[in-house]
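**Q** Structure of the sequence below:
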Amino acid sequence: MALIFRKLRYSVLINTFPRVLAGLLFIYLYCEYLIYYVTQIQCEWPVLKKVSSVQPVYAMILADPHMLGSRDGHWLDRWRREWQMQRAFQTAMTLHRPEVVFVLGDLFDEGDKSSEKEFNEVVQRFHQLFTVPEGTTLYAVAGNHDIGFHYRITPQLAGRFERRLRAAPARLASVRGAHFVLLNSMALQGDGCSLCARAVAEIDKIADILKCSNGSKLCKGKTKLDKYTKPILIQHFPLYRASDSQCTEPDAAPLPERDSLFVERWDCLSKESTEYLVESLRPRLAFGAHTHHSCVARHSFVPTPDHKIEFLEYTVPSFSWRNRLDPKYYLLTVSGEEASVSKCELPREWTLQVTALLMLIALVVYLRYFNSKQNAFNNKHLSGKKV
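**A** Okay, the predicted model is just below:
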């Protein structure tokens, strides 16, 4: 009898242990890899209504990854958050294959506090985390956590971000007739500082190129684009608005935070800087970030009685699970005449946890059922009697 029980235990162990390992491995692979595909495969490129002779430009826009430095957060939390962002980003690259990726500031959580060595290390981690495939170009703009708010910016802080991320105070990037103006929000304070002066000079230059390309009589230079289309603004701060009270998206700022008044140059650009940008560049679309929440704002400016400038501005929620339970990013399809936007969701933190728990419960139930069947089968054959 003792021999029979030993054989039963040995048989159960041999048959059960591989199934336990296989089940745990599947749960790990699903919750750490496959779930990002399951979630993001539901998000598709937005379709344009008009048919264009030129292939549209496909761009991915994300914001506020806030990669932790050595001062804030435990190393395990830092590793976990960066692992999540890397899996989500690389899955997006595989599924969507955008031509252009824009990161709207606050790449780093402590960029304005880091030593030169710490800054170089986090920049290297950023490039490893947000690796783009061949044929895709990544652009980054500065956020207040990267170089500090305006009052804290030094030439050293601004200079190292510009050099390592190739992010000038203002820059024009063109892809097949789609023009993007990338801006450093902290350089738009209008106080005449050296950084602000550089930004204004570059914006005026870009504005003149756009005017010349559009055949305006106000054109001063000779540089022209191959094809004129209204530009798209890309920056960290939202354009001026009184608050988020007009934001009605499900992932907008919660109440009562949504009704809190914005502080100019802190929560958004100043009204003067916004009017300067709009009147100089005349955008058709704008993207900002900074609030970590979503918003679609409709802007209307009337610089002259016979001319009105109207466009939508999208505030991009944070890409980090540390800032939101439901990180998101945008996909943008743009042609010379039209632009269309869709918002893509990443798996929620609780979804990952609940999925793992339910799978573990299912594994335990399956093993109990399998073992009961296996015991009955072994008892029948080892005893030579029917059970």
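**Q** hey, let's count contacts and neighbours off CA atoms from now on
**A** OK.
**Q** Can you show me the helices along the stretch 201-350 of the chain?
**A** Here the stretch 201-350 of the chain has its helices, by DSSP state H, counting those that start in this stretch, at 271-281, 349-383.
**Q** From residue 346, how far off is the residue nearest the centre of the chain?
**A** With distances taken as Cα atoms, centre = their mean, the residue of the chain nearest its centroid is residue 62 (2.2 Å). Distance from residue 62 to residue 346, counting by Cα to Cα, to the nearest Å: 12 Å.
**Q** another one to check against the first:
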Amino acid sequence: MPLLLPRLRRSFLSNFIPRLFIGLAFIYVYCEYLIYYVTQIQCGWAMLSKEPTEGVEPVYAMVIADTHLLGSRNGHWFDKWRREWQMHRAFQAAMTLHSPEVVFVLGDLFDEGKWCPEKEFNDYVERFYKLFEVPETTAMYSVVGNHDIGFHYRITPHLAKRFETRLKSPPVQLVSIRGNHFVLINSMAMEGDGCTLCARTVAEIANISNILKCSSGSSLCKGKRRLERYSRPIIMQHYPLYRESDTICTEPDAAPLPERNSLFEERWDCLSKESTEYLVESLHPRAAFGAHTHHSCMLRHSFVPTTDHKIEFVEYTVPSFSWRNRLDPKYYLLTITPEEVKVSKCGLPREWTLQITAILMTLALLVYLRYYTSVNTLNYKLLSGKKV
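**A** Below is the predicted model of the structure:
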């Protein structure tokens, strides 16, 4: 019996300590990795209202916005590290669970792109592609935001050129996938003042507009280039289209009050009214996606350029993907055919959800270890002949 008691104590310690470390390790892995899968597995691709044309598969696209990767000027290094790896884990979970064939990033990839020198910008780009890595089977397209190159008044040819070159993001780009057409636009180049960048952008929009007219069989066609299959395009840009404010946004994750009632400043918070009308009349979109506000919004637009013609479409403002900008970051999943655009909004775990989950799991671990300790203490007393 005297030899059994030390052995029992050693057995207790050799089992207690591993249980403690295994429990803490599981809590860490769950709160830092698995929770992103648990939350996002609840979100999936939206169902189409009708079957697509035979032989034509829907396009499955993911849309994120406003990642705002920190540079060397703003924020503490720990905040920078924490937020970036949160986005990385969340993005990789989304890619694993949903496997989109194309990802659109709607601007403000970088928080300090408009200020940083060349070496820092190159580091920025490498970090972005590392954090938001996609498989070879997935295409990624980025549109520029005001934090990437600055608002219109401070854009230089160098700032615009380096983003275009490194991110493969010209001021206007037409992307066609199985009869679905996306027009990617530099919002800051829609100033309408005839600057070099603006003139280039307007000329390319006019060219794409003509391609779309020719593809649709319009009598206004002035060229020979046509798309293999016509459908109204989808606009992708950083700014929202013109609206007076977010007051008309009724989504649960719209801008909070009283911020929601603040009037927008054209060319700063949204496109100008003139630029919006120009885009709509030139491209006749069936949907539009923007960002910039960091909040969600869905609007149904109806433009009537002439008395016998109406252009109707839905505009979505995509919330920020970063915990620095929102307590509940979001992204969109799009199921697209030439006839339909269906949208699912997916949420990432809130910061407090991560913290409360960690606290509750730690408390559960402590209760379990307390119970384990009590049972072993009772066994020790019984074997030692002590009164229980």
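**Q** which neighbours do residue 62 and residue 346 of the first structure share?
**A** residue 328 (Cα atoms under 8 Å, 6 or more residues apart in numbering).
**Q** now the strands for the stretch 101-250 of the second structure?
**A** For the stretch 101-250 of the second structure, the strands defined by DSSP state E, counting those that start in this stretch occupy 102-106, 139-143, 172-177, 180-185, 234-237.
**Q** Save those strands as a markdown table, and put in distance to residue 54 of the second structure and mean neighbour count too.
**A** What follows is the strands of the stretch 101-250 of the second structure, written out as a markdown table (distance: least, Cα to Cα, whole Å; neighbours: other Cα atoms under 10 Å):
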| stretch | distance to residue 54 of the second structure | mean neighbour count |
| --- | --- | --- |
| strand 102-106 | 22 | 23 |
| strand 139-143 | 24 | 21 |
| strand 172-177 | 16 | 17 |
| strand 180-185 | 15 | 22 |
| strand 234-237 | 22 | 26 |
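**Q** how about those strands in JSON lines, adding distance to residue 40 of the second structure?
**A** Output for the strands of the stretch 101-250 of the second structure, formatted as JSON lines (distance: least, Cα to Cα, whole Å):
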{"stretch": "strand 102-106", "distance to residue 40 of the second structure": "17"}
{"stretch": "strand 139-143", "distance to residue 40 of the second structure": "20"}
{"stretch": "strand 172-177", "distance to residue 40 of the second structure": "26"}
{"stretch": "strand 180-185", "distance to residue 40 of the second structure": "26"}
{"stretch": "strand 234-237", "distance to residue 40 of the second structure": "24"}
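**Q** So which of these is nearest residue 367 of the second structure?
**A** The closest of the strands of the stretch 101-250 of the second structure to residue 367 of the second structure is strand 102-106. By Cα to Cα, the value is 44.4 Å.
**Q** To what extent does that closest one diverge from the first structure after superposition?
**A** Superposed on the first structure, strand 102-106 of the second structure shows a mean distance of 0.4 Å to its aligned residues (mean Cα distance after the TM-score superposition for the first structure).
**Q** In the first structure, what range does that strand match?
**A** Here strand 102-106 of the second structure aligns to the first structure at residues 100-104, judged by TM-score structural alignment.
**Q** Also stretch 232-246 of the second structure?
**A** Using TM-score structural alignment, stretch 232-246 of the second structure lines up with residues 230-244 of the first structure.
**Q** What of stretch 282-299 of the second structure?
**A** Going by TM-score structural alignment, stretch 282-299 of the second structure sits over residues 280-297 in the first structure.
**Q** Identify the residues contacting whatever residue of the second structure lines up with residue 170 of the first structure.
**A** Mapped onto the second structure by TM-score structural alignment, residue 170 of the first structure lines up with residue 172. Listed by Cα under 8 Å, 6+ apart, the contact set of residue 172 of the second structure reads 183-186, 201, 204-205.
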